[in-house]
Structures are given as C-alpha cells and as structure tokens.
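>>> have a look; sequence and predicted model below, questions after that.
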Amino acid sequence: MALYQLPRLKNEKKFEEFICDLFNEIENTDSFQNTEYQNFGVKGQNQKGIDIFSAKTKTVIQCKLKDITKRDELIRKSLIEDIHLDLKKAFDLQFDINRFIFVSTFRDDSALQEFTSKLQDEARLPFPLYYWGWDTLAKYAEQYESILIKYFPKLIPKASKPPKKPALALPEGSLGLDLHKKNYISYLSKRYGDWKQIQFDHEGNGEKFNWASHNRSLMNRYHASGINYIPVAYFDDLAEYLKGRIDKTIFGKSKQSKGRRNYSPIGEHMKGILD
C-alpha cells in the first residue's frame, strides 16, 4: 500500500531529472550529477528521440509528461503514437540498447503494457520494451528519502481514520519484515491481477479482477491474518504459487510460447529490472 499520494510533476525537465535520480537509486548507480544516468543532450539538439541513457546498463529511457485532465483514451492514443515515433528514431542511434523504457505521468495501464509487449514481438525488437506509469514510479520513489526530499518536500499523507487501537507489531519471521521479499510478492501478485484483467477485457464481459478475493485466498492458503503476516519461511512456496497463476493466464501462456519470461527473478527485481 502506498504511503503517500505523490503529486505528478508538471515540468518536463523536472520530470526528466526526477527519472534520472530515481533510476540512479533503483539501480544503485552514480548520481545524476555524475552522469551515470544523465540527460542525453538538451532540447533543440539532435537527441534522436532519447531523453535519458545509461552507458553502464545500456538502458534508454523516454519521458512522457502528459496532461492527465484529458480522457484516458486520448492520452493512451498519444502515448502509442509517441512510442512508435521514438522507436523509429532509436534505430538511428550508434550504440547498443539492452532495455528501452517509456515512463509517463499517466497511470499504469494494462492496455499500454499489452501494446508494448505486442509491439516488441511484431517489430522483432532486439531489446525488451517496457512502459512504467506514474503508479509504478511513485511506488519506487517513496522508498528513497532523497527523492522525497528533493521532489516532494510537501508530502500529502493519504487520508485515514484514526486507529481504534495501536497497530500490532509484526511477529518475528513475518513476510512484512523482509522488505525485498515482501516487495517481490507484491510484484508477482500485481502481475497476476493485471494480466487476469487483460484477459477479462479481451473476453468483453465487463468482469473486474477481485483483489480482495485474491488476497483472502493467499491469507487462507497460509492461515495468516494478512499478507504481511505470512511466515517468511513460506516465501519460496508463495512465489512459485503466484508464478504458476501468472503462467496460466492467457497473456502468460502467449509470452511463454514465444520464449519470453513472464516475470523477473528476485535478484533482478531488487535491482529494478522488471520483465
């Protein structure tokens, strides 16, 4: 659960600088000022469609700041046009690319995630293509104090009712006490829910993925009162269970049939490398 409601940045250059700093933190690289992740030129120069590049990881990041007051379908159409245009420009670059990531102030969107996956297959891209919306960016941003202080000095706490009694501390050996494993389970769980929703959307019956039912099923499986209370000793079993659910989705089966991974291993996830 998010700790803050991080407001979307509204200045294009500030957004690019934020992305540079954020990926430096996620991948534990040198700072933005030290040019590990650095602006790939300035506006008006021949950037060939590239905003940010890491020579170390050969990762290209394209930043898309969007007016979220517009209708979702208009923003989605604009982003798809941007992705097509910038990929064409990227092929003119004189260096190898290992990852190409589009980041946006628009929200996480299953249709855009599906679009980038299909585009990668249809265009036979020699590198993986990803879309990160503001939900994903904010989730990572709130983990780093330096990012919060620099870009969100006036944090907006989420409204909540005063607790009736003090929250109980998690017992020793709980999943919630191991941040890396807890985040990995959240990543797998979200991947399953998002891909099931893609399946429902294709079926066209208006069905929505039931997150409450999904979480209850996990709690019942491990006899826990909450996801964070699941004993960390069951981490491997829980991870394999969620991976199995992901693999059985229509989207998961399609990706596996093409020799592509449905999820990153935990080691790569800890470094911010997400399939």
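Received it, and whenever you're ready, just let me know what you need.
>>> C-alpha from now on. contacts and neighbour counts both.
Will do.
>>> moving C-terminal of the longest helix that the chain contains, what's the next helix or strand?
The helix that spans the most residues within the chain, counting by DSSP state H, is helix 179-203. Where DSSP states H and E defines the elements, the next helix or strand beyond helix 179-203 is helix 211-221.
>>> buried sites along the longest helix of the chain?
Neighbour counts over helix 179-203 (16 or more other Cα atoms under 10 Å) mark 181-185, 187-189, 191-200 as buried.
>>> this is the other structure I want to compare:
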Amino acid sequence: MDKERAGIQSVEVGFTLIEALAQASGPLMLKDVAAAAGMSAAKAHRYLVSFQRIGMVSQDARNSRYDLGPAALKVGLTALTRIDPVRLARERIPELIDNLRHTLAIAVWGNHGPTIVHWEESTQSITANLRLGDVMPMLASATGRCFGAWLPREVTSPLLEPEIERARKAKRLDLPLSRDAVTAMLTEVRERGAARVVDSMLPGIAAICAPVFDASGHIVLGLMTLGSLATFDYEYGGAIDAPLQAAALQLSSDLGWRATASAE
C-alpha cells in the first residue's frame, strides 16, 4: 500500500461507533450501538471501554447506556469555533456586549438543531441554565425560531412537527399550536429580520436572535441576546433589536453576503 495512503484500520473501525452515537437521538444500549456500527457486541465493547478511558464516550451507571462523552463535546465545539463565521462573531462579542449590556450567545445549526457554541455573560448576569452544546427548542426559543425562519422547511420539519405536537398536548397557549400558526410566526420573523421570545423558554426572560448569512445567502449562525424583562427592551426596532440586527448584517456583509443574495 502507498505509504501516503496507509492508515490505522482500528481507528477507522472504532470511529463507526462514535458516528453511531452522534447520529442517534439519545443514549444507546451496547447491542444497539454495535448494530448501528455493524459489528458484534463483544468487539464494540472493547472499543467503547477505550473510548471511555479518554472521555470520548460515557456510560450511564443507572441503565448502562452509552453516549458521547465530554472529550467528544470539546472536540466538536472546538471544530465549530474554528469555522470562520463563528471566529469572526466571537471577535465582535465583547464590543456588542458593551453596547447592549446583556448576555450574548452564538448558535449554529448542528446535528440535532440550533446549538449554542459560545456564551458570554454581561455585568447584568441572569439565572439561565444554558450551557455550551445545548440544543435550543425550535418553538420556545428565539434561536430556534430564527433558524426555523431561514432554513429550508425540509431541514426543520423533523424537529418542528414533534414540538408542535408536544405544545398542543401541553396546551402551551404561548406557542403556535398548528402548522399554519408556525408558518405565520416564521413569516413574521423573516419580515422583522429577527426572532424574539418573551417569557416563553425561561420565566421572566426575553430573548432576540438575529441571523447571519454567508456569501450564498444561507444562514450560518444566529446572534442571540437575552435578559430580564425588567431591563431588556424586547421591542422590534428597540435598543436591543436594532444594534443586534446591525451587527448581524455587518457580519453577514463581511462574510460576503449581499442584499441581493437569497436569504429565504
């Protein structure tokens, strides 16, 4: 074999287990992760033991299910933050926080939906149980609504449909409870240029998320800010929305986006 093409086959085989866990909707039993990776349970177990030792995989002691571990999260977040749009956005967060005086976050579209990849608190800190790597709901969060408005419907429908059903069963009158209502909400988000939620995802908290587009007009990330209803101006065109949208538009422009590019 050509030396430049030679590799370590066991690494490639073991990665199929990591990929299986990444594509799953939740933690898996040994037999299920082995089946998804196309190998025997005994063989999969040996790889999983090694992956556990280095933190790529974790196992719940209560039910023996496997999931991605902290090292996998760290690697994934590092890769995401090295994408140019995220790096450029992170560089501008401090100045934007000084302007808005509210906590700011960056979200990208991940395997399971809109995912927080950067988070910086302002001096007006709030109680928000959010962490790096958290996936935001599509309906109850400004971030989810932002991506829902500008991503193709075939991409977001697998997440939107279950949330509509759950909201309907829970009788969440603060959320859209039908496909038509969701369509109307997302249309308004596009017309306004940003998404917002008020007292929806977190009690007493409002949030606004503005989209950032690349040169082809595709949404690549969302700039989100949130704060207490006591101090946060959540009105469209207000003291928070206007500068946040301006920052998102400037970042989009720096990434090559022009108003003529399709952002639908």
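That came in fine, so what should we check first? Since the model is a prediction, treat every value here as computed from it, not as a measurement.
>>> any idea what the TM-score comes out to?
Superposed pair, TM-score by TM-score structural alignment, normalised by the length of structure 2: 0.25. Supporting alignment: 121 aligned residues with a Cα RMSD of 6.7 Å.
>>> where exactly do the helices run in structure 1?
With DSSP H, the ranges of helices along structure 1 come out as 12-26, 72-90, 110-122, 134-141, 145-151, 179-203, 211-221, 235-247, 250-257, 266-270.
>>> distance to Phe53 of structure 1 added to the ones you listed, as JSON lines?
Converted to JSON lines, those look like this (distance: least, Cα to Cα, whole Å):
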{"stretch": "helix 12-26", "distance to Phe53 of structure 1": "9"}
{"stretch": "helix 72-90", "distance to Phe53 of structure 1": "11"}
{"stretch": "helix 110-122", "distance to Phe53 of structure 1": "19"}
{"stretch": "helix 134-141", "distance to Phe53 of structure 1": "17"}
{"stretch": "helix 145-151", "distance to Phe53 of structure 1": "19"}
{"stretch": "helix 179-203", "distance to Phe53 of structure 1": "25"}
{"stretch": "helix 211-221", "distance to Phe53 of structure 1": "36"}
{"stretch": "helix 235-247", "distance to Phe53 of structure 1": "31"}
{"stretch": "helix 250-257", "distance to Phe53 of structure 1": "27"}
{"stretch": "helix 266-270", "distance to Phe53 of structure 1": "19"}
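>>> among those helices, which is nearest Asn39 of structure 1?
helix 12-26 (7.6 Å; Cα to Cα).
>>> now the angle from the closest one to helix 134-141?
Using axes from the mean of the first three to the mean of the last three Cα atoms, to 10 degrees, the inter-axis angle of helix 12-26 of structure 1 relative to helix 134-141 is 50 degrees.
>>> okay, buried residues for helix 12-26 of structure 1 please.
By neighbour count on 16+ other Cα under 10 Å, the buried set for helix 12-26 of structure 1 is 13, 15-26.
>>> now stretch 242-252 of structure 2
Neighbour count says stretch 242-252 of structure 2 has Ala242, Leu244, Gln245, Ala247, Ala248, Leu249, Leu251, Ser252 buried, by 16+ other Cα under 10 Å.
>>> which of those residues sits closest to Ala89 of structure 2?
The closest of the buried residues of stretch 242-252 of structure 2 to Ala89 of structure 2 turns out to be Leu251 (Cα to Cα; 7.1 Å).
>>> surely the closest one and Ile219 touch.
No. Using Cα atoms under 8 Å, Leu251 of structure 2 is not in contact with Ile219; the gap is 11.6 Å.
>>> identify the contacts common to these two.
Val212 (Cα atoms under 8 Å, 6 or more residues apart in numbering).
>>> quick revisit: tell me what the longest helix of structure 1 is packed against?
The elements that helix 179-203 of structure 1 packs onto, with contact taken as 3 or more Cα pairs under 8 Å, 6 or more residues apart in numbering; DSSP states H and E, are helix 110-122, helix 235-247, helix 250-257, helix 266-270.
>>> buried set for the first one?
What it means is helix 110-122 of structure 1. Buried residues in helix 110-122 of structure 1, defined by neighbour count with 16+ other Cα under 10 Å: Ser110, Leu112, Gln113, Glu114, Phe115, Thr116, Ser117, Gln120, Asp121.
>>> tell me how far the fourth one lies from Leu129 of structure 1.
Okay, so that is Glu114 of structure 1. As judged by Cα to Cα, to the nearest Å, Glu114 of structure 1 and Leu129 of structure 1 stand 11 Å apart.
>>> and if you look at the third one?
From Gln113 of structure 1 across to Leu129 of structure 1, the span is 9 Å (Cα to Cα).
>>> also the fifth one?
In this view, Phe115 of structure 1 and Leu129 of structure 1 are 10 Å apart by Cα to Cα.
>>> I'd say Tyr37 of structure 1 and Phe23 touch.
Yes. Assessed by Cα under 8 Å, Tyr37 of structure 1 is found in contact with Phe23 at 7.3 Å.
>>> check which helices and strands the helix or strand Ile97 of structure 2 falls within sits against.
Per DSSP H and E: Ile97 of structure 2 is located in helix 84-100. Under the contact definition 3+ Cα pairs under 8 Å, 6+ apart, helix 84-100 of structure 2 sits against strand 103-110, strand 219-228, helix 241-254.
>>> how about TSV for the ones you listed, with distance to Val117 of structure 2 added?
As requested, these are exported to TSV (distance: least, Cα to Cα, whole Å):
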stretch	distance to Val117 of structure 2
strand 103-110	6
strand 219-228	10
helix 241-254	16
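>>> buried stuff in stretch 94-101 of structure 2?
Result for stretch 94-101 of structure 2 [16+ other Cα under 10 Å]: buried residues Pro94, Leu96, Ile97, Leu100, Arg101.
>>> need the contact list for the spatially closest residue to Leu68 of structure 2 that is not a sequence neighbour.
Spatially, and ignoring its direct neighbours in sequence, Leu68 of structure 2 is nearest to Val57 (4.5 Å; Cα to Cα, 6 or more residues apart in numbering). The neighbourhood of Val57 of structure 2, defined by Cα under 8 Å, 6+ apart, consists of Ile18, Leu48, Phe51, Tyr66, Asp67, Leu68, Gly69, Pro70, Ala71, Ala72.
>>> which of those residues are buried? Put it as a PyMOL command.
Filtering the contacts of Val57 of structure 2 down to the buried ones (16+ other Cα under 10 Å) takes a single PyMOL command:
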select buried, resi 18+48+51+66+67+68+69+71+72
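>>> take the contacts of Val57 of structure 2 and keep only those in strands.
Those of the contacts of Val57 of structure 2 mapping onto strands are Tyr66, Asp67, Leu68, per DSSP state E.
>>> can I get these in TSV with distance to Met224 of structure 2?
Output for these, formatted as TSV (distance: Cα to Cα, whole Å):
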residue	distance to Met224 of structure 2
Tyr66	32
Asp67	28
Leu68	26
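>>> quick check, nearest of those residues to Ser228 of structure 2?
Out of those, the member with the shortest distance to Ser228 of structure 2 (by Cα to Cα) is Leu68, at 33.5 Å.
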